[in-house]
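Asker: I'll drop the sequence and a predicted model, then ask my questions.
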Amino acid sequence: MKAIAFVGYKKSGKTAAVEAVARILKERGYKVGIAKSMHADFDRPESDTGRFSRVADYVLVKASDTEALLFKSKDINAFFSTMPSVDFLLLEGFKSVKHVPKVICAKSEEEVKELNDGLAIAVSGVIASTGVEEIDGLPVINALTEPERLADLIEKRAFMLPNIDCRMCGYKCAEMARMIVKGEKTLNDCVVLSSKPKVTVKIDGQVLPMKDWVQELVEKTIKGMLSAMKGYRGGKKIEIIIREE
């Protein structure tokens, strides 16, 4: 899954940019997911959903025109893992995320400078309608009039690192992400993504990243338990499925 975050302050054009790019990617045959960061409380304490959320792990809400699943994820990785398998994940907001590249949506050059944390690959939003073509080496692309151009860039440069800071590559994921954006590294330099894991664990279809020593621990533990069972003869591939009832 490739990802890109559209970051910016209020009324900077984030939603319009996300919508325009998502439409183009869909037309190109990609499966697209969108995640939005909201500053308002969706389930206020005094609301019905707020009361339900305090006593349940998950809350399903069906309105007249849509459905929603409410839950509390322990971290951003757990939150993103709930997204079904897609080709591109477009994030609206999420300024604090450091393991994906970003498109800065801004109203002024000052905002671009404030928001650029080394992960930006382009500028869009309100400022793109002023005629400015480049800011600090970043191309300024109007998502409303040139959505194909912005989608082209995202097709080539979007990515998502595991965000587990395993340091097997020698860096934290945020550091590696900035180097990939600068062209100093590639995704192949991420050991977790480039190496073929010996042990793969999937939870609801999503791969759980594991360091080498964790894979070895899981492998030896499972093989050790199975070796004590009658009928176990070993094999090149072992599959274990655990279903929560």
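Answerer: Okay, I see it.
Asker: only C-alpha atoms from now on, for both contacts and neighbour counts.
Answerer: Noted.
Asker: show me where this protein has helices.
Answerer: Ranges of helices within the chain are 14-27, 48-55, 76-81, 109-115, 147-157, 173-182, 191-194, 212-227, based on DSSP state H.
Asker: just put these in a markdown table and tack on distance to Val132 and mean neighbour count.
Answerer: Formatted as a markdown table, those follow (distance: least, CA to CA, whole Å; neighbours: other CA atoms under 10 Å):
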| stretch | distance to Val132 | mean neighbour count |
| --- | --- | --- |
| helix 14-27 | 17 | 19 |
| helix 48-55 | 45 | 14 |
| helix 76-81 | 34 | 13 |
| helix 109-115 | 9 | 15 |
| helix 147-157 | 15 | 17 |
| helix 173-182 | 22 | 20 |
| helix 191-194 | 37 | 16 |
| helix 212-227 | 48 | 13 |
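Asker: next up, a structure to set beside the first:
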Amino acid sequence: MKVVGFCGYSGSGKTTLVEQLVARLRLAGHRVSVVKHAHHEFDIDQPGKDSHRHRAAGAYEVVIASNRRLAKIREYDVEADPNPHQLIAELSDADWVLVEGFKHADLLKIEIWRAETGQRVQYPHDPFVVAIATDSPEALPSPTQLPVLDLNDADAVTAFLIRQAARHDYRSPYDDADNEAAYVAPAADAEPARRAGAAARRHDGAG
């Protein structure tokens, strides 16, 4: 399974790009799943429906299924903020998982940036950003040796992901640990060396 994140501020175009990538990867024969972060209370259920009534009565989880679709809705007893690794663990097997949001997650990710939003960039201080997708490459506020992709060319972004597929092989940080505390992310001060190595690989034609 390959996993790639997409980070960026609201209005940057994350959802539009992810939607386009899902369609293109699916067309290429891949099974694709999406993990999406929601900042506010949300509900995919409908008041008055049986599943909603079960939840209102106090069910912790409700699973509803037909011969075409399955949904599971969980009500946390106390406020929770699951991390993307926990959410990926909820998924069935897929070829690609696209993770939208979770900008501080320890996942390799593409940063989405539009100059018109006026928002600061994340890539100078986030070692997990492996590329930038933007409609204004000349306006990037910090110099970078990372690949810069055309935000408006989903075909090119798809091709980039497929070329880099091996890099996105996913291994849960919990595979060799009894609990999530055992997982340690790369140190921030490793970033200059990592990017220097990446630049050398690109210079050698590794892409």
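Answerer: Nice, thanks for sending it over. Keep in mind that what you see is a predicted model, and the values were worked out from it rather than measured.
Asker: circling back to that earlier point, Val140 of the first structure: which of the helices of the first structure is closest?
Answerer: helix 147-157 (9.3 Å; CA to CA).
Asker: contact partners of the closest one?
Answerer: With CA atoms under 8 Å, 6 or more residues apart in numbering as the test, helix 147-157 of the first structure has contacts from 4, 17, 20-21, 24-25, 101, 121, 141-143, 181.
Asker: repeat the analysis, applying 10 Å as the threshold.
Answerer: 2-4, 17-25, 28, 87-88, 90, 100-103, 121-124, 139-144, 158, 180-181 (CA atoms under 10 Å, 6 or more residues apart in numbering).
Asker: rewinding a little: can you redo the helices of the first structure as JSON lines with distance to Lys36 of the first structure?
Answerer: Listed next are the helices of the first structure as JSON lines, based on distance: least, CA to CA, whole Å:
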{"stretch": "helix 14-27", "distance to Lys36 of the first structure": "9"}
{"stretch": "helix 48-55", "distance to Lys36 of the first structure": "19"}
{"stretch": "helix 76-81", "distance to Lys36 of the first structure": "11"}
{"stretch": "helix 109-115", "distance to Lys36 of the first structure": "18"}
{"stretch": "helix 147-157", "distance to Lys36 of the first structure": "18"}
{"stretch": "helix 173-182", "distance to Lys36 of the first structure": "21"}
{"stretch": "helix 191-194", "distance to Lys36 of the first structure": "25"}
{"stretch": "helix 212-227", "distance to Lys36 of the first structure": "33"}
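Asker: just so I know, which of the ones you listed lies nearest Leu69 of the first structure?
Answerer: Comparing these under CA to CA, the one sitting nearest is helix 48-55, at 10.5 Å.
Asker: show me what the closest one is packed up against.
Answerer: In this structure, helix 48-55 of the first structure packs against strand 58-62, strand 67-71, with contacts taken as 3 or more CA pairs under 10 Å, 6 or more residues apart in numbering; DSSP states H and E.
Asker: tell me which of those strands lies nearest to Asn77 of the first structure.
Answerer: If we rank those by CA to CA, the stretch that ends up nearest is strand 67-71, at 13.9 Å.
Asker: average offset between the closest one and the second structure?
Answerer: By mean CA distance after the TM-score superposition for the first structure, the fitted strand 67-71 of the first structure averages 3.0 Å away from its aligned residues in the second structure.
Asker: and that strand, how far out from the chain middle?
Answerer: Here strand 67-71 of the first structure is found 19 Å from its chain centre; the criterion is CA atoms, centre = their mean, to the nearest Å.
Asker: repeat that for stretch 103-123 of the second structure.
Answerer: 12 Å.
Asker: got the buried residues for that stretch?
Answerer: 103, 105-115, 121-123 (16 or more other CA atoms under 10 Å).
Asker: next one: stretch 69-87 of the second structure
Answerer: For stretch 69-87 of the second structure, using 16+ other CA under 10 Å, the buried residues are 73, 84-85.
Asker: tally of neighbours for Cys7 of the second structure?
Answerer: 23 (other CA atoms under 10 Å).
Asker: for it, what are its contacts?
Answerer: 13-14, 99-105, 109-113, 122, 129, 132.
Asker: looking at the residues you listed, which are in strands?
Answerer: 99-100, 109-113, 129, 132 (DSSP state E).
Asker: tell me which two in those are the farthest apart.
Answerer: Every pair of those checked by CA to CA; the farthest is Val99 and Trp113, at 16.3 Å.
Asker: alignment lookup: Tyr92 of the second structure to the first structure.
Answerer: Actually, residue 92 of the second structure is Ser rather than Tyr. Matched by TM-score structural alignment, Ser92 of the second structure corresponds to Pro84 in the first structure.
Asker: still on that earlier bit, closest one to Glu133 of the first structure among the helices of the first structure?
Answerer: Comparing those under CA to CA, the one sitting nearest is helix 109-115, at 11.5 Å.
Asker: hmm, who's touching that closest one?
Answerer: Taking CA under 10 Å, 6+ apart as the rule, helix 109-115 of the first structure contacts 7-9, 12, 95, 102-106, 120, 122-124, 127, 132, 134-136, 138.
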